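A.B. asks: this is a predicted model, with the sequence first.
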Amino acid sequence: MIGLTTYLEQAQTGVWDVPASFLPKVYFDAVNRAGGIAVLLPPQPVDEAVASRVLDGLDGLIITGGKDVDPARYGQEPHPTTDAPRRDRDAWEDALLTAAIDRGLPFLGICRGAQLLNVARGGTLIQHLPDVIGSTRYNLGNGVFAENEVAVESGSRLARLVGDDLEVKSYHHQAIDELGDGLVVTARSDDGIVQAVELEGVPFGVAVQWHPEEDAAEDARLFEGLVEAARDYREQMA
């Protein structure tokens, strides 16, 4: 049972135009193909007890992509390009992730999920990459995913899953800056931007800046790795 956090945005279907929880189907398709059962986790009021009760029913967790993390969480004022904060989602995902780490529940962070992990561990973010690298190579806009090469650190869990070099699907204008506690960088692009991190001291704690759900052939191995770790977790807890 793999929990996936969801968006909470204004959405339209038929005559209805309302705030709604949703998640692109490619995410849970990737979980299903890897042998997992996808459980969607919409943002809602949360405390430690709620987060713990949710995780009692899960064997793994995915923190998905979406809008920018509130800069107030890492002590900065918002850049003009930074999204309006989704504080309910930030709080929900932070609580789930913190509880997952405490109990050793396997987790995977995707894009925003990697950034949220870094912030939850006390790190900071680059709020607008074009200001730093001088290009929009990671965010082409209009829903078009950019393709970028990343170099993976040999010997890392990520390397064991996907190899040492990988072409990935990018759609982000922010990235990890100062690294959070316990995190190790396990992939970068050729301009030095952090593309993946792993959390030390947990059975499976991997987060990538790209969108593996968009590449069923290459990045399926990330989801397979999570599901395998989730099976091991379930057996240990039985």
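C.D. replies: Okay, I see it.

A.B. asks: when you work out contacts or count neighbours from here on, use the C-alpha atoms and nothing else.
C.D. replies: Fine.

A.B. asks: now the strands for this protein?
C.D. replies: 2-5, 7-13, 16-22, 38-41, 60-63, 107-110, 125-126, 146-152, 165-170, 175-176, 183-189, 194-199, 205-208 (DSSP state E).

A.B. asks: distance from the chain centre to stretch 22-30, please.
C.D. replies: Centroid separation for stretch 22-30 versus its chain: 13 Å, with CA atoms, centre = their mean, to the nearest Å.

A.B. asks: in addition, the following structure is provided for comparison:
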Amino acid sequence: MAVPLIGLTTYREQAAWGVWDQRADLLPTQYAAAVEATGGVPVLLPPATQTGAAEAVVARLDGLVISGGADVDPERYDEAPHARTAGWRPDRDAWEVALLDAADATGLPVLGVCRGMQVMAVRAGGALDQHVPDLVGHEQHSPGGDAFGSVDVVTTPGTRVAALVGDRLAVNCHHHQSVRTHPGFAAVAHAADGTLEAMEAAGDRFCVGVQWHPETAADVGLLAGLVRAAAVYADTR
């Protein structure tokens, strides 16, 4: 099988390194390291605005990860911002939706991580709960700062996600929003407090969103599953 190229969408933020302090396209190294560890080659995808850019990129990829990051613009699901919704990035929203459109057109394998799952749901016509603590009464899903919360998740038997990670697992998460509705996707994992933790599309195509951060864990079963699907895609397209 060919070594698959896995696209990873990136942040575009003010950043400091060495003598520099300027706008930069960046992503935590854990994403690329997890792709490499499972047999893929990571390719970073900063937001692009040219007409046809998403289609050109997807034509060269074998798999796609929509990465974590800032809140999705609530205008995309026709709601006013919650008081705790802030810092959305219209450039990322537009870029990632365009990539998902192009990926759907070609059957490209896709994994959405945290924000990525939310972008997938909103693109499909769904909506988000903008502040999870309002619903569950605790902040375990995002304890603050740069810390990850630890949440126990139960998966739905017989699903793709369950086959990759088992019937239950503890996950690392960092989110204050969650998916409320998700047209075209099945809900396939939940936290004990009822928060939706994973969704997947029906059929043979790998198209999965998870609310947690699989790239941070020693068990990268989801990323391994994506890379395997990407390798098959590369050999059969």
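C.D. replies: Thanks, I have it. These numbers were taken from a predicted model, which means no experiment stands behind them.

A.B. asks: how alike are these chains, TM-score-wise?
C.D. replies: Superposed pair, TM-score by TM-score structural alignment, normalised by the length of structure 2: 0.96. Supporting alignment: 233 aligned residues with a CA RMSD of 1.0 Å.

A.B. asks: now the strands of structure 1 in TSV, with distance to Ala216 of structure 1 and mean neighbour count?
C.D. replies: Formatted as TSV, those follow (distance: least, CA to CA, whole Å; neighbours: other CA atoms under 10 Å):
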stretch	distance to Ala216 of structure 1	mean neighbour count
strand 2-5	17	24
strand 7-13	22	13
strand 16-22	21	12
strand 38-41	16	19
strand 60-63	16	28
strand 107-110	15	26
strand 125-126	28	20
strand 146-152	14	18
strand 165-170	11	19
strand 175-176	23	23
strand 183-189	20	20
strand 194-199	18	24
strand 205-208	15	27
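
A.B. asks: columns distance to Ala220 of structure 1 on top of those, output as CSV?
C.D. replies: Listed next are the strands of structure 1 as CSV, based on distance: least, CA to CA, whole Å:
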stretch, distance to Ala220 of structure 1
strand 2-5, 15
strand 7-13, 22
strand 16-22, 22
strand 38-41, 15
strand 60-63, 14
strand 107-110, 13
strand 125-126, 27
strand 146-152, 16
strand 165-170, 12
strand 175-176, 23
strand 183-189, 17
strand 194-199, 16
strand 205-208, 13
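
A.B. asks: nearest to Ala51 of structure 1, of these?
C.D. replies: Closest to Ala51 of structure 1 of the strands of structure 1, according to CA to CA: strand 38-41, at 10.7 Å.

A.B. asks: what range in structure 2 matches the closest one?
C.D. replies: Using TM-score structural alignment, the residues of structure 2 aligned to strand 38-41 of structure 1 are 42-45.

A.B. asks: what's the mean gap between the matching stretch and the aligned bit of structure 1?
C.D. replies: Mean deviation of stretch 42-45 of structure 2 relative to structure 1 after superposition (mean CA distance after the TM-score superposition for structure 1): 0.2 Å.

A.B. asks: which residues sit against that stretch?
C.D. replies: Residues from elsewhere that reach stretch 42-45 of structure 2 (CA atoms under 8 Å, 6 or more residues apart in numbering): 5-10, 32, 35-36.
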